[in-house]
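Chemist: Provided below are the primary sequence and the corresponding predicted coordinates.
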Amino acid sequence: MLWEWLVMPQGLKNAPATFNRCVTHLLRSVRDFAPSYFDDVFVHSPAMNGKTDVDVHKEHLRKLLGLMRKHKLYANLKKCIFGVSEIPILGCLVGRNGVRPDPEKVRVISEWPTLSNVKELRQFLGLATYLCKYVESYAGKIRPLSQLLKKEAEWKWTAECQQAFDAVKQGLTKAPILAVADQYCPFHVVCDASDFAIGCALMQ
C-alpha cells in the first residue's frame, strides 16, 4: 500500500518557502491589488474609472476569490476581514491614511520594565527592531544596547543604556504615520552611515 500526501505537511524545512512561491505564482495576475505574504492576502481598492472604492473592492474580491477557487486555495472565513478602511499587517496597521505601528505593540514596548540581563535585552530589541522604521536614527540610538550583546561584553546597565532604552520607547510612542507607497511614482534609495551605524531606506 502506498500513502501519498494530498497537502503539504507542516514541519518540512522548505515548506514555508515552497508555499509562498506557490501562492505568489498562482495569484500573480492579481498582485497589483492583492499582494500576498505567505498565507495572507491583502486586497486594496481605490476609487477609479467613476466607480467608488467599495464597487472596485467588490470586483477585486470576485477576481481574487475566483482565482483561489480555480487553484483550490482555501481561506478560513473566521480569519477574513472584509470591507474595512484599515487592516493589521505584520505588526502595522495599513489603511487609506497610511501605515502606523500597531498600538498594542507600542503599548507593550512603552510599558517594558528596565532590562536586567541579555535575554531580556534580546526580547526587547526583537520587538523594537520589528518596528524600527518608525524611529529616526534607530541604529544609532540602540548602539549602547547593542554593545551589551557582544560576545565578551560584561552586563553593565549604565545611564547611557537607560537613555538609549528610553529613546527607543519614546520614538515609538511618537511614531509618524508613513505614506503608502505609490507604485506609479519613482522610488529612490537613501543611505547614511557613521563610524558606528548604517541605515538605508526605500523612499518616494
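Modeler: All right, it came through fine. Numbering: from 1, shown residues only.
Chemist: Please count neighbours and contacts with C-alpha atoms only from this point.
Modeler: Fine.
Chemist: Would you map the strands across this protein?
Modeler: Taking DSSP state E as the test, the strands found in the chain are 36-37, 40-41, 86-89, 92-95, 98-101, 188-193, 198-203.
Chemist: mind putting the ones you listed in JSON lines, mean neighbour count and distance to Lys72 included?
Modeler: Formatted as JSON lines, the entries for the strands of the chain read as follows, by neighbours: other C-alpha atoms under 10 Å; distance: least, C-alpha to C-alpha, whole Å:
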{"stretch": "strand 36-37", "mean neighbour count": "15", "distance to Lys72": "16"}
{"stretch": "strand 40-41", "mean neighbour count": "18", "distance to Lys72": "15"}
{"stretch": "strand 86-89", "mean neighbour count": "16", "distance to Lys72": "24"}
{"stretch": "strand 92-95", "mean neighbour count": "18", "distance to Lys72": "28"}
{"stretch": "strand 98-101", "mean neighbour count": "20", "distance to Lys72": "32"}
{"stretch": "strand 188-193", "mean neighbour count": "10", "distance to Lys72": "39"}
{"stretch": "strand 198-203", "mean neighbour count": "11", "distance to Lys72": "36"}
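Chemist: then this one, side by side with the first:
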Amino acid sequence: MPKRNISRCVMDEVKIARRHGPPGGRRCGGTVHITDSVTTTVITVVSKVTDCTDETREKMAGLLRLRAETISVSDDDLGSKAIKQAPHRLPVRQNEDVETHVQRMLERGLIEPTVGPWFSLMVLVNKKDGSSLFCVDYRELNEVTRKDAQLLPRIDATLDASAGAKWITTLDLASGYWQVEVDGRDHEETAFAIPLGLNQFKVMPFGLCNAPGTFQRLMQRNLSGLVGNPAYLLRDERRASHPHKGDVQTASGGVRLKMKPEKCQLMKKQVIYLRHVTTPAGIKGDPQMTAVVQQWCILRCVREVRQFLGLASYYRLFIKDYARVADPLHELTRKGEKWHYGPSQEGASKLLLVSTLVLGHPDFSRPCALDVDDSDAAIRAVLNQTKEDVLRYMLYCGIYTVH
C-alpha cells in the first residue's frame, strides 16, 4: 500500500498543515487546496504548449488547477485507503470514564463530532492514582504516513547547554500538543470511535508518528531569538541576571504558548530536568528514579531483567563501575544461558544506583584527559578535566560490558 504524503508541515502561528492526499490538491467544503508542487507541475505542462496563444494557455492552466486533485506530482502521492479499524466493545466499567473524557474535550473545543471514512480506536490507560488516560491507537494510520525526519535534540546535548549556568529556568507547557491546531483539511484522519459515534481532533493528539517532530519544530521557532541552539530550554547566564530574564521573556513569547505555572522552575540553582538533577556544580541522576530501582522486587524472568537493566542503564554514566556491577545480570540475558537468579544477581540489582556520581560540566576552554581501562568483564573510557587543581569527571564517559 503506497504511503500518503503528509510530510508537508507548515507553521502559520501554531497551525499544522498535514496532507494525506489525494494527489496534488483536496476538496474540503467546496474549495480545492492546491500545493506548490501542483502549481509548478501545471506551469511546466502549460509552458510546453506552443501552438496556441497566451490567453489560451492561461485558460488551460486555470482548468488544470480546478482539477488539481487529479494531478500526480510524484510516485508516492497516489494515497491509500481510509483507515477504518474494527470496533471493539468497551468494558462496562469504562463507559462512564469514556463519556467523561469525551465531554470534557468537547467543552474545551479540542474535538468535534464527525462523519467520515476514517477512524481509529480509543483506549483507556489506567494511571497509578486510579484515574484513566484517554488515548487513541493510531498505529494503523502511522503505517500509511510518510514520516517526518525532524531531528529531536539529544538529552546529553540538552544537559550540556546548562554548562556555566548560575541560574536555570525550565518552562513546562500546559498540554503542549493540544496548543497546536491541526489543519482543517486533516481533521478527519484523526477521528476516533466511541460507542456513541465518531469524533475528530481539532488539535494535535498524542500518538501520531509526526507529532514529536512537529512540536519540536514549533519549539525551535519559538526559541529562535535565544543565543545559541534554540532547541534548548536550559539556558546559561554567566554574568548577571538580566540576560537570563531576557531569555525567559523570549522563550515565553513567540507564538504565545501557555505554560503550567506549578510545573515551571524559575531562577533556580538546582532543577530536575529530563530525569536528571542539574546544578552549577554538575549533573547527577534523579533521586526519585534511583529510589524506584532500589525498591524493585526480585527479578523473575529475562524480560524483567532487561526492563531493569534498561532503567538502570539510563544512568550508567553516573554509576561507578556500572559494567562490573551489572555483569551478573547481563549473563542472564545471553542467548542459551540457563536461568539462575542467585546471590550475585540479587546483589547486583541492589548495588545499582545506590550511590551516583556528580559529573561536572565540561569547560571546553580547558584541556581534557582521557582515562581508559579494561578487564575481562568490561572496558571503560572516562574524559576527565582539571579545575582549580582538582580532578573531576566530565559528562563524557562510557563503561561497557564485554559480551
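Modeler: On my side now, so go ahead. Nothing here was measured: the structure is a model prediction, and the numbers come from that model.
Chemist: Superposed, what's their TM-score?
Modeler: TM-score for the superposed chains, counting by TM-score structural alignment, normalised by the length of the first structure: 0.72, backed by 189 aligned residues with a C-alpha RMSD of 3.1 Å.
Chemist: give me the number of residues near Leu172 of the first structure?
Modeler: One way to gauge burial is a neighbour count; for Leu172 of the first structure, by other C-alpha atoms under 10 Å, it gives 23.
Chemist: For Ile142 of the first structure, find the nearest of the strands of the first structure.
Modeler: The stretch from these with the least distance to Ile142 of the first structure (C-alpha to C-alpha) is strand 198-203; that distance is 12.0 Å.
Chemist: Against which helices or strands is the closest one packed?
Modeler: Taking 3 or more C-alpha pairs under 8 Å, 6 or more residues apart in numbering; DSSP states H and E as contact, the helices and strands that strand 198-203 of the first structure lies on are strand 188-193.
Chemist: what about the strands of the first structure, which gets the closest to Leu125 of the first structure?
Modeler: In terms of C-alpha to C-alpha, the element of those nearest to Leu125 of the first structure is strand 98-101, at 15.7 Å.
Chemist: what stretch of the second structure does the closest one fall on?
Modeler: With TM-score structural alignment applied, strand 98-101 of the first structure matches the range 282-285 in the second structure.
Chemist: Give me the contact list for the matching stretch.
Modeler: When contacts are taken as C-alpha atoms under 8 Å, 6 or more residues apart in numbering, the neighbours of stretch 282-285 of the second structure outside the stretch itself are 163, 275-278, 315, 318, 356-361, 395.
Chemist: for those, which one is nearest Asp376 of the second structure?
Modeler: Distance to Asp376 of the second structure, by C-alpha to C-alpha, is smallest for Phe318 among the contacts of stretch 282-285 of the second structure, at 21.6 Å.
Chemist: Please name the residues that touch the counterpart of that closest one in the first structure.
Modeler: Aligned counterpart of Phe318 of the second structure in the first structure: Tyr134 (TM-score structural alignment). For Tyr134 of the first structure, the set of contacting residues under the criterion of C-alpha under 8 Å, 6+ apart consists of 101, 171-172, 175-176.
Chemist: cool, Asp160 of the second structure as well?
Modeler: Neighbouring residues of Asp160 of the second structure by C-alpha under 8 Å, 6+ apart: 361-362.
Chemist: separation between it and Leu257 of the second structure?
Modeler: 25 Å (C-alpha to C-alpha, to the nearest Å).
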